[in-house]
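**Q** I'd like to go over a predicted model; first the sequence, then the structure.
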Amino acid sequence: MYETFFEMEHTPFSRDVPSEQLYESPYVADSLGRLAYAADHQLFAVVTSDAGCGKSTLIRKFTGMLPKDEYIFLYISDSKLTPRWLYKGLLDQLGIESRFYRGDAKRQLQKEVEIIRGVQKKKVVIILDEAHLLEKETIEDYSLD
């Protein structure tokens, strides 16, 4: 009703607003710059804030701003992940059937990331949304080094 009155193309505060049309405050711009630096240098970054402050929206804007021909984004949002299912989920997104055992799947993912970096010349950005809800074992196991 108000969308028509105000001649809006999208309903505000919904997930269907294109990422390039999301509001970019100075704080968001700073966060986006830091995330872009981390992605470009293949560093580990953590986004923290209180619930409802826009962390997931920030990540959506971030993934929308980086060139798709230079980056591959893998996104996981499941607070009940075990290490094995984390690697399986990431490999599934790459279109690769995961090996059964956690250690094998981890090495398989490491190998695929190196192939993407070396052959396709793309940088891999792995986003774990709601990572603060993950089990300690999953967080400790998650290292592609």
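**A** That came through fine.

**Q** going forward, measure contacts and count neighbours with C-alpha atoms only.
**A** Will do.

**Q** Can you tell me the element the residue positioned nearest the centre of the chain falls in?
**A** In the chain, the residue lying closest to the centroid (Cα atoms, centre = their mean) is Ile127, at 2.5 Å. Per DSSP states H and E: Ile127 is located in strand 123-128.

**Q** another one to put next to it:
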Amino acid sequence: MYKSFFGFQQAPFDKGIDSSMLFQSEAYKEVLARLDYLKTTRGFGLITGDPGVGKTSTLRVFADSLNPSLYKVMYFPMSSGTTMDFYRGLAFSLGEQPKFRKVELFFQIQNAITDLYDKRRITPVFILDEMQSASAQFLHDLSIIFNFDMDKRNPFILILTGLPTLANRLALNQNRSLDQRLVTRFHFSPLTPDEVRDYIKHRFRHAGVSRNLINENAYEAISSSTGGYPRLVGNLVTQCLILTFQKQRDLIDEEIVFAASAEAGI
């Protein structure tokens, strides 16, 4: 009901927003620049950040920007299944019927990547999400699977992404060989207070409302309460809109923000 009350054509913080309409924060622009560099050089890249900071949505923008006739994008969250499930899924996504033995599976994956890149002129792009939960053995295996011609070339793009602890794990001696192969790395920071204001207005405009619905003190309270994390900003502002509608007010103030924060547990 709050949508029609304020004149929104859709929920302003709908997760299904088109990737071309995402808010371009400084962190967003920087990570896309790093990924564009990785597209040129190929090899390993690392993106870290806290939950809700915008890693996955930015990677979706990058994936959507790739020409499907030149790149084959494969996304794997490490939270689903075992490491062997991942290896088999990797082979299957490359068009192979997965082998059962681990060593045969590795050769199968390597051969499929080489065939895709050398014969079909398509660069495989692997996005491995939630990698902070990957085992030390799995991180070691990645160095083996993605080692081509004694590490002389990179016929692939592989993006590791996860929480900030992932960077700390890669810095350990046991993972140093993988860490040293990173072509680029980036830590995703939350929105600044000014960006929080611009982000909210951006999402409102794309939902069909251009007029201001939030006063300046409320913007400051939203930024302070959420720490600038886009997911939390969206949750909090949505709750603010609901409370403002229930009170039949026209503007979100700091009182509404504090009440909404308590209800949303933020």
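**A** Nice, I can see it. Since we're looking at a predicted model, the values are computed, not measured.

**Q** quick one on the thing from earlier: just give me the neighbour total for the spatially closest residue to the residue nearest to the centre of the first structure that is not a sequence neighbour.
**A** Once flanking residues are discounted, Ile127 of the first structure sits nearest to Tyr75: 4.8 Å by Cα to Cα, 6 or more residues apart in numbering. A count of neighbours around Tyr75 of the first structure, defined by other Cα atoms under 10 Å, yields 14.

**Q** so where in the first structure does the helix or strand hosting Leu232 of the second structure end up aligned?
**A** For Leu232 of the second structure, the host element (DSSP H and E) is helix 230-246. Per TM-score structural alignment, helix 230-246 of the second structure has no counterpart in the first structure.

**Q** got the buried residues for the very next helix or strand once past that helix?
**A** Next in sequence after helix 230-246 of the second structure, counting helices and strands by DSSP H and E, comes helix 254-264. Buried residues in helix 254-264 of the second structure, counted by 16 or more other Cα atoms under 10 Å: Glu254, Ile256, Val257, Phe258, Ala260, Ser261.

**Q** Residue in the first structure paired with the second one?
**A** With TM-score structural alignment as the criterion, Ile256 of the second structure lines up with no residue in the first structure and falls in a gap.

**Q** Against Phe245 of the second structure, how distant is Ile256 of the second structure?
**A** 11 Å (Cα to Cα, to the nearest Å).

**Q** wait, the residue nearest to Ile127 of the first structure sits on Ile126?
**A** Yes: taking contacts as Cα atoms under 8 Å, Tyr75 of the first structure lies within contact range of Ile126: 6.0 Å.

**Q** Now do Asp231 of the second structure: how many residues are near it, please.
**A** Quick fix: residue 231 of the second structure is Arg, not Asp. Residues lying near Arg231 of the second structure (other Cα under 10 Å) number 15.

**Q** Chain neighbours aside, what residue packs nearest to it?
**A** Closest residue to Arg231 of the second structure apart from its sequence neighbours, by Cα to Cα, 6+ apart: Gly52 at 4.8 Å.

**Q** Hmm, Asn235 and the one you found touching each other?
**A** No: assessed by Cα under 8 Å, Gly52 of the second structure is found out of contact with Asn235, at 10.7 Å.

**Q** separation between Thr184 of the second structure and Phe126 of the second structure?
**A** Thr184 of the second structure is 15 Å from Phe126 of the second structure, by Cα to Cα.

**Q** With Thr244 of the second structure instead?
**A** 44 Å.

**Q** what about the two, which has more around it?
**A** Set side by side, Thr244 of the second structure and Phe126 show more neighbours around Thr244, with 22 against 18, by other Cα under 10 Å.

**Q** ok so, going back, quick one: which helix or strand includes the residue nearest to Arg231 of the second structure?
**A** For Gly52 of the second structure, there is no enclosing helix or strand under DSSP H and E.

**Q** now the one 5 residues further on
**A** Following DSSP H and E, one finds Ser57 of the second structure within helix 55-65.

**Q** Could I get the full set of helices for the first structure?
**A** 2-5, 26-40, 55-65, 83-93, 102-115, 136-141 (DSSP state H).

**Q** so which of the ones you listed is the most packed in?
**A** Counting by mean count of other Cα atoms under 10 Å, helix 83-93 has the highest mean neighbour count of these, with a mean of 20.

**Q** Give me the mean deviation of that helix from the second structure.
**A** For helix 83-93 of the first structure, the mean deviation from the second structure after alignment is 1.8 Å (mean Cα distance after the TM-score superposition for the first structure).

**Q** Sounds good, over and out.
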